[in-house]
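Q: Sequence first, predicted coordinates after that:
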Amino acid sequence: MKKVHPLYLTVDSRGAYIHVKDNMFEIIIRSGVTEQKRLFAPSKITTLSIGQGAALSGAAAELALKYNIDIIFLDSFEHPVGRVWFPGLGSTTKIRKAQLLASVNLEGLRIAAQWLKAKTEGRLDFIVRLKKHRPEKRRLIDESVSILKDGIEKFGNFDPKLHDDPQGVLRGMEGSQGRIYFSLLGQLIPSDFKFEGRSMRPAKDHFNAFLNYSYGVLYGKIEKALIIAGIDPYLGFLHRDDYNMLSMVYDFVEPFRVYCEEAVFKLFSQKKAALKHADKILDGFQLNKEGKMLLLEELTKVFTENKQKYRNRSQAVDNIIRLEAHATAMRLLKLEFNPSDFEYIFTSDMTESI
């Protein structure tokens, strides 16, 4: 059993049992002849996450719903597979209403631009650190540094009102920055693994095979954090809302991609990643079991063991993701919208389909 945050309680110990005692949650964990008990006031909790090994009584579920506590059921990988919440208007409903409003006016794009700015800042910091140990590549790195700095300024000053197609402009800026960045990384890794840029479904080289799998791990972490924070993972601001597409996951993930990129780059630069770790498939490569184990070991260090500075405190990246998701939910709740913000919906081609 672990208390993750004063507002978020996760119970994942095998054999744990959650029931009600004196109008409080009592969690009982039995291990052999020993028994551990803890009480939690429902007024202190906003989310109760239940792992596969734990059990929840009907009375505990009723108490949670009475206090508008979201109940989330997790699979063996601690990914959310189901959710129960009170049917009345609570914080989750308000958050998703604000999220929907932001997605159909320009505020959502402003938020997306800030996430892209944060992503570019993280990548800039990464390649500047790479320069310290690669004096022979200094000129090459400096050229990319200059371009990324320019991108940071553009994302920071981005005003969607100034563009006829603000989404297209933002995607174009993101694409050009990404091409420069990955082109540089492709020239900095050991010569046996040099690559020309990003490739997906399938990866065209070993580096992208590692990177694609690491992104998949990260997407799961992002989706879980968004759901717990009350944010709809399918309702994005920049990425398309196609059927069954985790649009908000792909928007919100942007500042955190660099942790995967640095982890993968480290495996190659330290020559831990090898040809044997990816198998040739039709038109590309994919990680095999040995490659996945190597990568997951490194990602565990990155996300749970290594600490990063966040708001003047050292935090694990997993915690930072969760805290940022909660901060985004709070930001959405504070947004104020005017009817005029939505006039373009009823003056565009969308009118015919409404």
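A: Yes, it's here.

Q: can we go C-alpha only for contacts and neighbour counts from here?
A: OK.

Q: Can you report how many residues lie near Glu343?
A: The local packing of Glu343 (other CA atoms under 10 Å) involves 11 other residues.

Q: and the gap between it and Leu101?
A: Remark: distance between Glu343 and Leu101 (CA to CA, to the nearest Å) = 12 Å.

Q: for Glu153, same thing?
A: 27 Å.

Q: Name the residue in those two with the higher neighbour count.
A: Each of Glu153 and Leu101 has its neighbours counted (other CA under 10 Å); Leu101 has more, 19 against 12.

Q: Please identify the helix or strand for the more buried one.
A: In this structure, Leu101 sits in helix 91-103 according to DSSP states H and E.

Q: Remind me what that helix packs against, helices and strands.
A: Other helices and strands packing on helix 91-103, by 3 or more CA pairs under 8 Å, 6 or more residues apart in numbering; DSSP states H and E, are helix 107-131, helix 317-334.

Q: show me the contacts for Leu299.
A: Leu299 makes contact with Ser214, Cys260, Ala263 under the criterion CA atoms under 8 Å, 6 or more residues apart in numbering.

Q: My read is that the first one contacts Glu262, right?
A: No - Ser214 sits out of contact with Glu262 when judged by CA atoms under 8 Å, with a separation of 10.6 Å.

Q: Out of these two, name the residue with the larger neighbour count.
A: The neighbour comparison of Ser214 against Glu262 (other CA under 10 Å) goes to Ser214, with 22 against 16.

Q: ok, for Glu262, nearest residue in space, not its chain neighbours?
A: Phe126 (7.3 Å; CA to CA, 6 or more residues apart in numbering).

Q: Can you report how many residues lie near the one you found?
A: There are 15 residues near Phe126, going by other CA under 10 Å.

Q: same question, Lys309
A: By other CA under 10 Å, 11 other residues sit near Lys309.

Q: Below is an additional structure, to be compared with the one above:
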Amino acid sequence: MEAPLNPTISRTHLFFLIIKTQIGIGLLSLPSKIQESAKGDAWISVLVAGVVIQLLLLVYWQLLNKFPNQTLSEMTVRILGVYVGKALNLIYYVFFIVIAGYACTLYVKLVNTWMLALTPSWVLLLLIIGAGVYLAIENLRIISRFFILCSVLFALLLLISFLNFSNDMQFTNILPVGQAGSWQIFKGSENTFFSMLGFEVILYFSAHVQNNPKGLLRVISLANGFVTLFYTYFVFLCLIGFSPIALAQVNEPVLFIFKGLTYQLFDRLDLIFLTIWIIPMTVTIVSYLTLAGKSLTTNQISYRRMIGFSGGLIFLLASYLSALENFDIFSKWLEYGYLFMIVVIPFLLWIMSFLLKKNRKVKST
């Protein structure tokens, strides 16, 4: 008899699975991107994006309530039928592979720029993807425990960030509040939304939570609140730490803000920060590898084979993207695809679930 794909996990496990997937490389460049439109109100744009995500999470919660203890791949088959549902699951599989490949490319370019300029990209890709596959082949409970262990790094990063308040902070950069106007604030929240992606893991991981769906909304809301405040804090820190002109010219302001800090015991806090940050970036790959495996398989044996195959696909895709000098067009199309896959399709499935329920009532009568 084949082993089940995953044992049950607690709501605490789900909380850390969500936040560790969401918080990744997007945070490092986020302040400069939002500041282009929202100016000193960039921190408000982050809060607005958090509210938008919370509204989307309510749709997820309603869908999960209708199909308790089922993953999105099982819901699609139940709502759309076997053939259409499995075809959609295959599209989701490709989507998760593309996301993981794109994320790996960004990680490698960041490490090459800041730390290991002479190291070939394929070496870094092997290290990142190899570590991701090694963890992703395990069951969800083991993965979530590792994520909880890594969460200690968030506390360390926050402690390091407090050292910046010893510098001259310009709080006038965020005044007057609301200076950018409502439209520019909402425009800035669009960039924030794409930097906070990863909450879609709820559609797959929540099916394994004990006593599902009891307390599910509270857990996903707390996770969204934590990520929103975490991003808001670092955006706020960069706004008061850089002048508006300087912030617009810096690609990774979260790293640059630590570059000027020097102490007798240690130097280059930016490199220390990045070294720690590599772990949250890598566990994001683990999450998407897991999603890819769970979108097409239902038992542990075939799941492990799928993870190994998926790792190879991610390596090939990331190697191709790393060779490109500019992939802005690819990034833009990926954003459109992301909106369709995590917003439009779940919303349509939620609407169709009502029709499914009505059809069952008609048949029963």
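A: Nice, thanks for sending it over. As the structure is a prediction and not an experimental result, all values here were calculated from the model.

Q: TM-score for the pair, please.
A: Overlay of the two chains. TM-score (TM-score structural alignment, normalised by the length of the first structure): 0.30; 178 aligned residues with a CA RMSD of 6.8 Å.

Q: Break down the stretch 251-354 of the first structure into its strands, ranges please.
A: 278-281, 284-287, 307-310, 313-316 (DSSP state E, counting those that start in this stretch).

Q: among those strands, which is nearest Leu48 of the first structure?
A: Evaluated over these, closeness to Leu48 of the first structure peaks at strand 313-316, with 21.1 Å, by CA to CA.

Q: Can you tell me what sits against the strand or helix carrying Asp150 of the first structure?
A: Per DSSP H and E, Asp150 of the first structure falls inside helix 138-156. Helix 138-156 of the first structure is contacted by residues 113-114, 116-117, 120-121, 124, 127-128, 131, 173, 177, 180-181, 184 when judged by CA under 8 Å, 6+ apart.

Q: In that helix, which residues are buried?
A: Neighbour-count burial for helix 138-156 of the first structure flags Ile141, Ser144, Val145, Leu148, Gly151, Ile152, Phe155, Gly156 (criterion: 16 or more other CA atoms under 10 Å).

Q: sorry, back to before: could you dump the helices and strands packed on helix 91-103 of the first structure into CSV and include distance to Thr300 of the first structure?
A: Formatted as CSV, these follow (distance: least, CA to CA, whole Å):
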stretch, distance to Thr300 of the first structure
helix 107-131, 19
helix 317-334, 10
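
Q: between the ones you listed, which gets nearest to Ala61 of the first structure?
A: helix 317-334 (23.1 Å).

Q: who does that closest one touch, helix- and strand-wise?
A: Under the contact criterion of 3+ CA pairs under 8 Å, 6+ apart, helix 317-334 of the first structure touches helix 91-103, helix 206-229, strand 307-310.

Q: Mean neighbour count, the ones you listed: which tops it?
A: Scoring these by mean neighbour count under mean count of other CA atoms under 10 Å gives helix 206-229 as the most buried, with a mean of 22.

Q: which secondary structure elements does it contact?
A: Against helix 206-229 of the first structure (3+ CA pairs under 8 Å, 6+ apart) you get helix 247-252, helix 257-269, strand 284-287, helix 289-300, helix 317-334.

Q: Count the neighbours of Lys37 of the first structure for me.
A: Neighbour tally, Lys37 of the first structure, other CA under 10 Å: 12.

Q: Same check on the one 10 residues further on?
A: Residues near Thr47 of the first structure, counting by other CA under 10 Å, number 23.

Q: Settle this for me: it is touching Tyr8, isn't it.
A: Yes - taking CA under 8 Å as the definition, Thr47 of the first structure is a contact partner of Tyr8 at 4.9 Å.

Q: Ser103 of the first structure and Ser214 of the first structure: what is the separation?
A: Noted for Ser103 of the first structure: a distance of 28 Å to Ser214 of the first structure, by CA to CA.

Q: ugh, wrong one, Ile141 of the first structure
A: Ile141 of the first structure is 24 Å from Ser214 of the first structure, by CA to CA.

Q: Over to Glu174 of the first structure?
A: Using CA to CA, Glu174 of the first structure is found at 20 Å from Ser214 of the first structure.

Q: same check, this time on Leu323 of the first structure
A: Distance, Leu323 of the first structure to Ser214 of the first structure, using CA to CA: 21 Å.

Q: next one: Ala102 of the first structure
A: For Ala102 of the first structure relative to Ser214 of the first structure (CA to CA), the value is 30 Å.

Q: do the same with Asp150 of the first structure
A: 28 Å.

Q: if you go through the stretch 151-300 of the second structure in chain order, where are the helices?
A: With DSSP state H, counting those that start in this stretch as the criterion, the stretch 151-300 of the second structure has helices at 152-162, 182-195, 202-205, 216-241, 244-249, 253-259, 269-296, 300-323.

Q: helices and strands around the longest one, which ones?
A: Under the contact criterion of 3+ CA pairs under 8 Å, 6+ apart, helix 269-296 of the second structure touches helix 11-22, helix 72-80, helix 82-114, helix 121-136, helix 140-150, helix 152-162, helix 253-259, helix 300-323.

Q: how about the ones you listed in TSV, adding mean neighbour count and distance to Val46 of the second structure?
A: Below are those laid out as TSV (neighbours: other CA atoms under 10 Å; distance: least, CA to CA, whole Å):
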stretch	mean neighbour count	distance to Val46 of the second structure
helix 11-22	24	14
helix 72-80	20	28
helix 82-114	19	21
helix 121-136	18	29
helix 140-150	18	24
helix 152-162	13	18
helix 253-259	21	15
helix 300-323	19	29
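
Q: Make CSV from those and add distance to Glu335 of the second structure to it.
A: Formatted as CSV, those follow (distance: least, CA to CA, whole Å):
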stretch, distance to Glu335 of the second structure
helix 11-22, 15
helix 72-80, 21
helix 82-114, 10
helix 121-136, 23
helix 140-150, 26
helix 152-162, 27
helix 253-259, 22
helix 300-323, 16
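
Q: Which one, of those, ends up nearest to Thr228 of the second structure?
A: Going by CA to CA, the one of these nearest Thr228 of the second structure is helix 11-22, 9.9 Å.

Q: and the angle for the closest one with helix 216-241?
A: Helix 11-22 of the second structure and helix 216-241 meet at an angle of 40 degrees, taking axes from the mean of the first three to the mean of the last three CA atoms, to 10 degrees as the criterion.

Q: Out of the helices and strands packed on helix 91-103 of the first structure, which gets nearest to Thr34 of the first structure?
A: helix 317-334 (31.1 Å).

Q: Which positions within that closest one qualify as buried?
A: For helix 317-334 of the first structure, by 16+ other CA under 10 Å, it's 317-323, 325-326, 328-329, 332-333.
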